[in-house]
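>>> just a sequence and a predicted model for now, questions to come.
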Amino acid sequence: MPETDWQQSSFCGGGGNNCMQMRTAGESIQVRESEAPDAVITLTRDQLAAFIAGVKAGEFDHLIG
């Protein structure tokens, strides 16, 4: 897929070098960090939805500072 298929949040700021990027790949979603574009994680839509729900519920807050 061309690089133009990757999307990132408008909350990333102007530099764009410290952002999570996503794109669809068939029935899956691919996620990467802009600083490490070769490290791609492929998720199902259900896996991504479960992860987002966990973030919103604060399940990962203990990992941050």
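Now that the structure is in, tell me what you want to look at.
>>> alpha carbons only for contacts and neighbour counts from here, please
Fine.
>>> in what helix or strand does R23 lie?
Using DSSP states H and E, R23 sits within strand 20-25.
>>> gap between the helix or strand just after that strand and the chain center?
As assigned by DSSP H and E, the chain's next helix or strand after strand 20-25 is strand 28-33. Chain-centre distance of strand 28-33: 5 Å, with CA atoms, centre = their mean, to the nearest Å.
>>> stretch 47-58 too?
Relative to its chain's centre, stretch 47-58 lies at 12 Å (CA atoms, centre = their mean).
>>> ok, and here's another one to check against it:
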Amino acid sequence: MDLQHWRKSSYSGDAANNCVELARIPDAVLLRESDEPGTVIATTPAALRALTRAARAGRFDQLSR
């Protein structure tokens, strides 16, 4: 995939290799870590929305303790 389609989080600031990047294709959203660009996860927009809503609601907070 062409690099111009990948977007990184605004929370990453100027970090070149420490961020999550996303790209949109017709039927999916692609995710990758900038330091592992060859490893790509594909999901649906609905599933990504559900994940981000759950994270914002704190449903995964216990995993980082």
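Happy to help now that I have it. Keep in mind that this is a model prediction, so the values were computed, not measured.
>>> sorry, back to before: flag every buried residue along the strand holding R23 of the first structure.
Residues of strand 20-25 of the first structure classed as buried by neighbour count (16 or more other CA atoms under 10 Å): 20-24.
>>> list just the nearest of those residues to A50 of the first structure.
Nearest to A50 of the first structure among these, counting by CA to CA, is M22 at 15.9 Å.
>>> so that closest one sits against E3, correct?
No: contact criterion CA atoms under 8 Å: M22 of the first structure and E3 do not qualify, at 10.8 Å.
>>> any idea how far the closest residue to A23 of the second structure other than its chain neighbours is from V40 of the second structure?
Nearest residue to A23 of the second structure, sequence neighbours excluded (CA to CA, 6 or more residues apart in numbering): W6, at 4.6 Å. With distances taken as CA to CA, to the nearest Å, W6 of the second structure is found 11 Å from V40 of the second structure.
>>> who has more neighbours out of the two?
W6 (16 against 13; other CA atoms under 10 Å).
>>> what do we get in the first structure for the more buried one?
Per TM-score structural alignment, the equivalent position to W6 of the second structure in the first structure is W6.
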